[in-house]
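Novice: let me see the structure of the following:
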Amino acid sequence: MITVSQLFIYPIKSLAGIPLNISEVVKGGFKYDRVLMISEPDGTFITARQFPELLKLKTAIVNNSIVVSTLNNESIAIQFDEFIETNEPTEVWGNHFTSHIAPIRLNQFFSHILQKNVQLRWIGTNLTRRTKRYPQTPVSFADGYPYLLLNEASFNHLQQRCSEKLDIQQFRSNIIIQGALPFAEDGWKTIKIGDVIFDIVKPCSRCVLTTFNINTAKPLANNEPLNTLRHFRTDEQGEIDFGMNMIARNVGSISIDDPVEIIERQPAKKYIKSFPENNQFNHKQCNITFENNTIKGNQQQTILEQLEQHNITIPYSCRVGICGKCAVVLKEGKVNPLTQSAIKRNHHILACSCIPEGDINIELIKKPQ
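Specialist: Below is the predicted model of the structure:
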């Protein structure tokens, strides 16, 4: 029998999650799930992709308030009735909608942690954000869809192939199931859990956030688990998938040990298989040369990661090959792109999505001030 083994909510986008025994399905996702988000003053979202230290901030639900705690035992309680009533422009991955801005005391708390001016935002009770493919479906501050399902057997299959110790919470799923075969979820279209029917929209494309240890906020070696996943979960567009995005047809509740009923199936998405020989990754060293400087690099991590390890900063935003801010010019050598969009015209490549195949010479692009 396929059943629910774990449930999680993430009250503030990119902060630590909360395990639950039962969760309420409401409009926009699980109750309290990603109803708050840290943003730039102009409303552009901020995540642990840029500030991995956010992963170390703990959250709790106390008397309808969300309490945030730091490793230094500092804490702050967030009351929803404190937020400004006006609807302010907000953006998540190009999706534009409105939200409510927190009072100064809350904004100062997070600005102090991140050492930059930021705002805390609440999605509000009247959700104005909609999923791109299902305009009738409201969604909170989640990346794209209200629910993310993960199969324990699929995770265990990944762990067997991966050289680094993984934690299933790295994938920030809401619903984790057990009892299914590895990647059986690829062929599901509609499922029922408890009294709620879910439609599986698409496989979830994974990004650099999955490579961070959730306790230390430090990146795992070798760009794992993306480095392993790309060998058997890369689609024809170069996206790396793991887990399934879902929407709910109705409200209700689901609990640990609830059975998962497969109502309708569909053909599974096809992936490009390119397993490395003996399932071992290339650990050879290489040189990365730029502006008459050379650093010792490797053939496991992205160029951006390796530059950062040598205290060399270049502009970036998304770290997943979307914004294009980390582009450099490849003058000599070859790179292994993690996505198709990582290779641009005129020898431009994205440092966040390219791994050296050997010695390379790059030119850092000077950005206008």
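Novice: going forward, measure contacts and count neighbours with C-alpha atoms only.
Specialist: Fine.
Novice: so T98 is in which element?
Specialist: strand 95-101 (DSSP states H and E).
Novice: alongside the first, I'd like the structure of this one:
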Amino acid sequence: MRVASLHIHPVKSGRAVDLAQATLLPAGLEGDRRWMIVDEAGRFLTQREEPRLALLEAVPGEAGLTLRAPGLAPLMLPYPTGQAEHIIAHIWRSKAAARVAEGASAWLSGWLGRPLRLVWLPNGANRPLNTAFAKGPGGVGFADGYPVLITNTASLADLNRRLDAPAPMNRFRANIVISSDTPWGEDGWSRLRIGETELELVKPCDRCVVVTTDQMTGGRLQGDHPAHEPLRMLQRVRKSAEPRVKGALFGWNAVPVTPGLIRVGDPVEILARRPEPWPIRPAV
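Specialist: Next comes the predicted model:
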């Protein structure tokens, strides 16, 4: 097994940035989901509510972030300093003390047609992990719950053979895509060594409407039959049988154990396996 591709999402729910190499920090890949769009109440906005976020390009640099969206001039934003406005940003039931990026509100609000702000989370100001599945000092930034998401090319191939039209991997918004010959083999992985790093796989990822969103156009797939779109098919063949995790599963959430550099093409070694693979309900 090898690393097939690496990706960060500088703005939560924005378009992915593909990388040839990435630094794994205790809270995830460097630059991944450190920025987030929030409404007037500080609540996070994602593609679940606003699929047009798939069209938002965000390129991080040494001085800050450059945003691009259809019909708008690019916007360069410096990293907010300690003097910037601070707010409490809400992600599900979790909160984070974030800094507001000056100059982004009018740009985003005009594009999406509602009052919005962009906030930034400095390295080290992370949210705690969900201790039901993982422990560790690194915490997590603005990702939904865990620092790293890992997917398997063989699992996508198995899903796609059931669909009328294949789904690209970018629908699943992974950080590390592993090339493998074993569909759903990740259900039995516990710890991996990738390049200089080690990661612990702690929880399968239960999926939502985002996997029906075309990441190049922002359009949603429609269809009543499971073969018409990936979420319906996953709900048919990949429902968790473990009561703590509900929903349709694809990919695994992981926590860094040993930080370091990861490169596309790096070998992937299974250091530990689960006593039993994660249980899946029989297909309906």
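Novice: other SSEs contacting the next helix or strand after the strand holding T98 of structure 1?
Specialist: Using DSSP H and E, the helix or strand that follows strand 95-101 of structure 1 in sequence is helix 104-114. Packed against helix 104-114 of structure 1 by the contact rule (3 or more Cα pairs under 8 Å, 6 or more residues apart in numbering; DSSP states H and E) you find strand 119-122.
Novice: the strand it packs on vs structure 2, average distance?
Specialist: Here the mean offset of strand 119-122 of structure 1 against structure 2 after fitting is 0.6 Å, by mean Cα distance after the TM-score superposition for structure 1.
Novice: equivalent range in structure 2 for that strand?
Specialist: Residues 117-120 of structure 2 are matched to strand 119-122 of structure 1 when aligned by TM-score structural alignment.
Novice: got it, and stretch 336-352 of structure 1?
Specialist: Going by TM-score structural alignment: stretch 336-352 of structure 1 matches no residues.
Novice: what segments of the stretch 101-250 of structure 2 are helices?
Specialist: Ranges of helices in the stretch 101-250 of structure 2, per DSSP state H, counting those that start in this stretch, are 105-112, 153-160, 230-237.
Novice: which one of the ones you listed is the most hemmed in?
Specialist: helix 230-237 (a mean of 20; mean count of other Cα atoms under 10 Å).
Novice: which residue numbers in structure 1 go with it?
Specialist: Aligning helix 230-237 of structure 2 against structure 1 (TM-score structural alignment) gives residues 225-232.
Novice: end to end, how far does that stretch reach?
Specialist: Taking Cα to Cα, to the nearest Å, stretch 225-232 of structure 1 runs 12 Å from one end to the other.
Novice: how far off centre is that stretch?
Specialist: 15 Å (Cα atoms, centre = their mean, to the nearest Å).
Novice: who's in contact with that stretch?
Specialist: Identification of contacts with stretch 225-232 of structure 1 by Cα atoms under 8 Å, 6 or more residues apart in numbering yields 158, 161-162, 164, 166, 206-208, 210-211, 240-242, 271-276, 300, 338.
Novice: ok, back up a step: where in structure 2 does the strand holding T98 of structure 1 fall?
Specialist: The alignment of strand 95-101 of structure 1 onto structure 2 (TM-score structural alignment) spans residues 94-100.
Novice: can you give the contact residues for the matching stretch?
Specialist: Residues outside stretch 94-100 of structure 2 that contact it (Cα under 8 Å, 6+ apart): 80-82, 84-90, 117-122, 125-127.
Novice: that stretch vs structure 1 - mean distance after superposition?
Specialist: Compared with structure 1 after fitting, stretch 94-100 of structure 2 deviates on average by 1.3 Å (mean Cα distance after the TM-score superposition for structure 1).
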